[in-house]
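Colleague: Structure, please.
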Amino acid sequence: MKIAFYGSSLLSSYWNGAATYYRGLLRDLAGRGYQITFYEPDAFDRQKHRDIDPPEWARSVVYEANEEGLRSVLQEAKAADIVVKANGVGVFDTELLEGIVTHSRDDALRIFWDVDAAATLDEMRADESHVVRRTLDDLDMVLTYGGGPPVISAYEGFGARRCVPIYNALDPTTHHPADADPAFASDLAFLGNRLPDREARVEEFFLRAAAALPERSFLIGGNGWDSKPMPANVRHLGHVYTHQHNAFNCTPLAVLNVARDSMADVGFSPATRVFEAAGAAACLITDAWEGIEQFLEPDSEVLVARDGQDVADHVAALTPERAKAIGAAALRRVLAEHTYTHRGEQVDALWKSLLQPERSAA
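Modeller: The predicted structure is shown next:
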């Protein structure tokens, strides 16, 4: 079966936190026999910051971020059995979603894949003419990479035929234990771009903890933090490329996950960084959110913090031996239950259950 997938970027993780998710899932689906074409616009300097070459397991199409480029890639939707529009492309999001409805075949499976469901639902509540609300009747399903029961209930309340969370996971071929790198040496490291709905939580969980432990070293990676005032014991790296993530996770005593406001509010939304860190056998400290136990067991596989003081207390009490034990336990858990092989199996079964009855009847 052929998949036409319209997303932000497969080739670059620059200002594109969904890259790891797309790569892990689509690589697995390609191994199950799907023929995948990924369409991404040449926008936001992502093509200047590629961190993978076009892969063998998917056809990569980079189009000009203008109306001619949009028309050219939407015309190809009619060749696909499954047509996917992911949110957060950043250019022509409305036109792309409307376009997959218009240009796909009547017998094709039409999917909106929401990689930021909490934010999308807030927009939908505030705008009756929101493009997702307008197109739900024409979509076969909504897939999300987080949100659990609250998101399912909200989407079904708006009229979605079906909403299924396909959670982030680990690709052990790309994220795994690695040698330490002195460039990432620290007691606590955090990796994430500076975004309006994350910044206050980073101030609380990361910068407050750093200020409380002036004798310990802290490291922050990601775009946008260079102009942010920080305690003297915090070092800023800027963008950290995907191929550096394993060393980034393996080197510090512990790494921190901080959810964005909307994802923390709805819970059941582990970021890709959670599984990247666990896959590297890192000791992970995460801000508290509902549903964490579904993915990692607090105290034995992950340390959970309610605020910055909790983070500081965890770091102050953490020994290298305990950090190593927590990281090893997390790695065992995600390999057993949370890889993209597990997620790909889920997606494959879901799609086949919808497509095969129709084809056999024809």
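Colleague: CA only for contacts and neighbour counts going forward, please
Modeller: Will do.
Colleague: for this structure, what spans make up the strands?
Modeller: 2-6, 35-42, 59-64, 82-86, 109-114, 141-144, 163-165, 188-191, 218-221, 234-236, 254-257, 284-287, 303-305 (DSSP state E).
Colleague: now the fourth one, how far from the centre of its chain.
Modeller: With Cα atoms, centre = their mean, to the nearest Å as the basis, the distance from the averaged C-alpha position of strand 82-86 to the chain average is 17 Å.
Colleague: Output the contacting helices and strands for it.
Modeller: strand 2-6, helix 93-103, strand 109-114 (3 or more Cα pairs under 8 Å, 6 or more residues apart in numbering; DSSP states H and E).
Colleague: now the other sequence, so there's something to compare against:
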Amino acid sequence: MSSKKLLIISPAFHGYCYSIADGFAQLGYDVHVHRYDAFDGWQAKLRNKVQYEFPSKLGLDGRKAAERHATITALRVLDEVNPDKLIVIKADTLGEDFWQKVADRKIPYMLWLYDDLKRHLYTEEFLREMPVVLSYARSEAERFAAAGANAHYIPNGYDPKLAQLPTHRTEEIVFVGSRYENRVRMMEQLHAAGIPVRVYGRGWSHHPYDRLRMWEWKRPDLPAKRDIPLAQAYQVQAGAAGALNIHGLQAGLAMRTFEVPGMNGLQLIDRPDVSEFYEVGSEVLLYTSMDELIELCRRVIADPQWSDSIREAGRRRSLAEHTFFHRAQKMDQLWV
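Modeller: Have a look, this model is predicted:
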């Protein structure tokens, strides 16, 4: 008997779609992935800049053209794959034609939001029309359900196949991710306190290409590296003395909440609700103030035996409970 065909339509963002797909493949699905916002190759990247990004910078409606292209491509993939089931992740740039086609096909499908609703173009009214809505935040899933949606809480996870143990350690406290004001302030304060820090990502990088492609020149005066693939980010954070998880104003816990301990890294996190998944103090470290974070960073660097015990405990818990295979198992019970 052949396995059921599953299509995952997802953002290209760090290749998470492939890790999620692997979780479902372990359940026996024949999984196909379409990254609706991917621009592979230099020609596609140039088209994105010229046809979509540059007009938007000039006040023209480049976004609409990008949405039309993404919708047409997604519809073509839907026809080509002809899946038995469908998972759509984010995808708020896909037009009404796509959603109508999905509904007409009468196949089971889910919409998965692994970011806050306020960062999407969807409304609660739209979510009520979905057969299944998944949110990475418990509070948002409860709000959607109260508004009449068939909503469920699916926390983020990680891919253990990418978590190779590092061959060496540094004494740096690292942050890998997007540059927001609260993250800049925190990294600058750590740097000013004498903590060895390093940041990774196009928003932090001092490389001329990264400055130009983000249409800005000024960058924080911090030790910084360029964008790195997800597997390399796992290595960097695992090999650091500590890896920061700085959330800011978001409802759910970020992917790195599970990635850092899962890759044998030592996580310094700002969210008390991490205790739902890890034991604070023995599997992850929680900070509630800048002074507390500075002291934790100093101890992490000075006492590797203590920090190693936290790494090992966090990794065991992650492998046992927080991989994308665990998330796929839960999601697989929700089809309607």
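Colleague: quick one: TM-score?
Modeller: Scored against TM-score structural alignment, normalised by the length of the second structure, the superposed chains reach a TM-score of 0.78; 295 aligned residues with a Cα RMSD of 2.6 Å.
Colleague: Now tabulate the helices and strands packed on strand 82-86 of the first structure in JSON lines and tack on mean neighbour count.
Modeller: Converted to JSON lines, these look like this (neighbours: other Cα atoms under 10 Å):
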{"stretch": "strand 2-6", "mean neighbour count": "24"}
{"stretch": "helix 93-103", "mean neighbour count": "19"}
{"stretch": "strand 109-114", "mean neighbour count": "23"}
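Colleague: nearest to Glu358 of the first structure, of the ones you listed?
Modeller: strand 109-114 (10.8 Å; Cα to Cα).
Colleague: Can you pull up the most central residue in the second structure?
Modeller: For the second structure, the residue sitting closest to the mean C-alpha position, by Cα atoms, centre = their mean, is Met255 at 4.9 Å.
Colleague: residues touching whichever residue in the first structure pairs up with it, list them.
Modeller: Mapped onto the first structure by TM-score structural alignment, Met255 of the second structure lines up with Thr272. Each residue near Thr272 of the first structure by Cα atoms under 8 Å, 6 or more residues apart in numbering is listed here: 17-18, 20-21, 168-170.
Colleague: Considering the residues you listed, which are maintained in the second structure?
Modeller: Mapped onto the second structure and checked by both residues aligned by TM-score structural alignment, their matches' Cα atoms under 8 Å, those keep the contacts 168-170.
Colleague: Just put the residues you listed in TSV and tack on neighbour count.
Modeller: Shown next, in TSV, are these (neighbours: other Cα under 10 Å):
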residue	neighbour count
Asn168	28
Ala169	30
Leu170	31
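Colleague: if you go through the stretch 1-150 of the second structure in chain order, where are the helices?
Modeller: Using DSSP state H, counting those that start in this stretch, the helices assigned to the stretch 1-150 of the second structure run over residues 16-25, 42-47, 54-57, 62-81, 96-105, 124-128, 138-146.
Colleague: In terms of secondary structure, what does the longest one contact?
Modeller: Put plainly, it is helix 62-81 of the second structure. Counting by 3+ Cα pairs under 8 Å, 6+ apart, helix 62-81 of the second structure packs on strand 5-10, strand 30-35, helix 54-57, helix 96-105.
Colleague: Now do the second one and helix 62-81, the angle between them.
Modeller: This points to strand 30-35 of the second structure. Relative orientation of strand 30-35 of the second structure and helix 62-81, computed by axes from the mean of the first three to the mean of the last three Cα atoms, to 10 degrees: 160 degrees.
Colleague: Superposed on the first structure, what's the mean shift for strand 30-35 of the second structure?
Modeller: Once the two models are superposed, strand 30-35 of the second structure sits on average 2.2 Å from its counterpart in the first structure (mean Cα distance after the TM-score superposition for the first structure).
Colleague: For that strand, which helices and strands make contact with it?
Modeller: Counting by 3+ Cα pairs under 8 Å, 6+ apart, strand 30-35 of the second structure packs on strand 5-10, helix 16-25, helix 62-81.
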